[in-house]
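K.L.:
need the 3D shape of this:
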Amino acid sequence: MLKVLRAGQRQLFVAYRQRQNQRLDAEEYGPCPYCYGYYPKKILSRHNNNCKFANAAGSRKRLAVESGLLLPKSKQGSTILRRVIESMRNDEISRIVKSDDTILAFREKLCAQWGNDDEQHNDIRQKLKEVARLLKDTRSCSGNVEKSLENFIYPDAFKFITQSRKNVAGFDGNTNTYATPSLALKIGSTLQKCLRILISKGIETNKG
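P.N.:
Next comes the predicted model:
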């Protein structure tokens, strides 16, 4: 499925077909984040309300974002990505951003979604720095400076990410509060997006 979308050729098998006189381009379809069936993007929210695999009803915007994370990266996103990365300071955090495969895929998605708006470039850089700082701290917590973000998302290593999320957001065990609670929420949201990207990667690998 992903190979067909990436190549723009051959037939796309979808879970929901329009009437014969209402043909849609492949770009107008997107995968459900829960059952992975392909539906017209305009009815994805309606499908979500009835999807037996969905754990909660989601807003149109959230579903669109999560569906987009399962799609192959765009050439346009790659072009914008170079501009965003080139503007980052050359330090350890930027080197992590440039070298980790999952962060690479995440930044591709960010650039594809919001890169056309120059005002969003700073927000994209900020999100990349946040997840890179998380990975840096996670490596420190685990004592393994070579592991990737993908390695830490596996269940047996996720405890290190949980601890690092607290560290990066300034968690105080005495008061049970965060110095920057919004950062803890942002990191949680970013990790969910990275997980979607890894799921997409797994689907593509398993289906060849």
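K.L.:
could you use CA atoms for every contact and neighbour count after this?
P.N.:
Noted.
K.L.:
quick one: the strands in this protein?
P.N.:
Listed in chain order, the strands found in the chain under DSSP state E are 29-31, 38-40, 171-172, 177-178.
K.L.:
please give the structure of this sequence too, so both can be compared:
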Amino acid sequence: MDSSSHTEEDLYEFEMNNTEQQVSLSLEMSEEEAEEETRKAEGQVAEGILGKPLMKIHESTHGCCSQQHNIKVKMSSNSVHQRIYDKKNYCLYCEKPYSKIARHLQQKHSEKVEVAKALAHIRGSTMRALLLSKVRNMGNYHHNCSVLTSGKGEIIPKRQATYESTAMDYLPCKFCFAMYVKTDLWRHHKRCKLQVKENMPVKRKVQASCSLLLPMDSEVSSGLKKIIGDMTYDAVTQVVKSDPLILALGERMFLKNGEVSRHRADIRNKMRELARLLLVTRTIDKDIVTFKDLINPGKFNTVLDGVKKMTGFDNSTNRFSIPSTALKLRHSLVKLSYILQGEALRQEDDALKGRAEQFSKLIELEWKETYLKSNI
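P.N.:
Just a heads-up that it's a prediction; the model follows:
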């Protein structure tokens, strides 16, 4: 009896060691693929493995974050006494949901390189399951990005939710691309079997780096993506990523002096200040979604009220608690109006051009003289 027990323990230990060696060997054999995934995680390329785009980006008026109220997260249907197997995973190649994804991949896509590599291992082996899991995760990842971009549909997380949650609560792992609750992502990173050892300093902001894998409404340069990746991943950063005008201002600031490290903090602060202002004005006017809605002479008073609320304006003393922020926002808003004027000229949109010009004129005439008679 003891001898049998020891034998089982030895076999188990041998299998685990062998599995770790196989995973390591597989990752070494696909070094180019691993490097490509690392570049994708840092946002330096727009194409994913298997020749499919990582993020299906479509033009959207409202942006990813503002549309997420129409997005659901797949919840568990288990009852107290019964487990319900109703989860379906999306095929990377068919882009359709299947309850038995491994069987579907084997029957319909065995000629694909990644699937063939998995099927080459013994049935029931850990390595086979790991490689098939990678393909399954990529299929769900593409589906989730499509849902986030369109603003409607259902997110497929790695583990089904057991309570009501939103899409903003989930982020993809930059190694295996499975969607996890963002507060648990750091724990998963420590034990992710597809983790690639990077020859660079370890980034402690796991959520920030993984958030770069989510679709953005506008394409940005790899340099600006690094700056956004250094931001704490919160509601403000989500607004930064979803607003085209804020991203456009960040691009211009980066092109001017973003290569100088001491200016990168200034770029982050400018973008986050504008995002906070947009969040405040949304609470004042429910029609405000992006800065394109706000750069409008009809919304000028809303902007002023938002700045006052954000910077602690005291009506009794007619002074700001944080006058420097009000001054910075004034300059940033003028720049945004210029960017919008340029966009209107390229699109030959006279109405948009007129709104942007009138908004900047109002800032020049009334920002300081009429409404904000203060110490700025």
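K.L.:
mind checking the TM-score on these two?
P.N.:
Overlay of the two chains. TM-score (TM-score structural alignment, normalised by the length of the first structure): 0.60; 131 aligned residues with a C-alpha RMSD of 1.6 Å.
K.L.:
among the strands of the first structure, which comes closest to E86 of the first structure?
P.N.:
Evaluated over the strands of the first structure, closeness to E86 of the first structure peaks at strand 29-31, with 30.9 Å, by C-alpha to C-alpha.
K.L.:
picking up where we left off before, can I get the strands of the first structure in JSON lines including mean neighbour count?
P.N.:
Output for the strands of the first structure, formatted as JSON lines (neighbours: other C-alpha atoms under 10 Å):
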{"stretch": "strand 29-31", "mean neighbour count": "23"}
{"stretch": "strand 38-40", "mean neighbour count": "21"}
{"stretch": "strand 171-172", "mean neighbour count": "16"}
{"stretch": "strand 177-178", "mean neighbour count": "15"}
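K.L.:
output those in a markdown table, with distance to R62 of the first structure appended to each entry.
P.N.:
Formatted as a markdown table, those follow (distance: least, C-alpha to C-alpha, whole Å):
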| stretch | distance to R62 of the first structure |
| --- | --- |
| strand 29-31 | 13 |
| strand 38-40 | 16 |
| strand 171-172 | 27 |
| strand 177-178 | 25 |
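K.L.:
for the second structure, what's the longest helix?
P.N.:
helix 2-29 (DSSP state H).
K.L.:
other SSEs contacting it?
P.N.:
Counting contacts by 3 or more C-alpha pairs under 8 Å, 6 or more residues apart in numbering; DSSP states H and E, helix 2-29 of the second structure is packed against helix 126-150.
K.L.:
what's the longest helix in the first structure?
P.N.:
Assignment by DSSP H gives helix 181-207 as the longest helix of the first structure.
K.L.:
tell me which residues in it are buried?
P.N.:
Neighbour-count burial for helix 181-207 of the first structure, counted by 16 or more other C-alpha atoms under 10 Å, picks out 183-184, 187, 190-191, 193-198, 200-201.
K.L.:
ok so, going back, angle of the longest helix of the second structure against helix 126-150?
P.N.:
Interaxial angle of helix 2-29 of the second structure relative to helix 126-150 (axes from the mean of the first three to the mean of the last three C-alpha atoms, to 10 degrees): 50 degrees.
K.L.:
helix or strand right after helix 2-29 of the second structure?
P.N.:
Next along the chain after helix 2-29 of the second structure, taking DSSP states H and E as the criterion, comes helix 31-41.
K.L.:
so which bits of that following helix are buried?
P.N.:
Applying 16+ other C-alpha under 10 Å to helix 31-41 of the second structure flags 34, 36-41 as buried.
K.L.:
for stretch 130-139 of the first structure, same thing?
P.N.:
Buried residues in stretch 130-139 of the first structure (16+ other C-alpha under 10 Å): 130-139.
K.L.:
what range in the second structure does it sit on?
P.N.:
Aligned using TM-score structural alignment, stretch 130-139 of the first structure spans residues 273-282 in the second structure.
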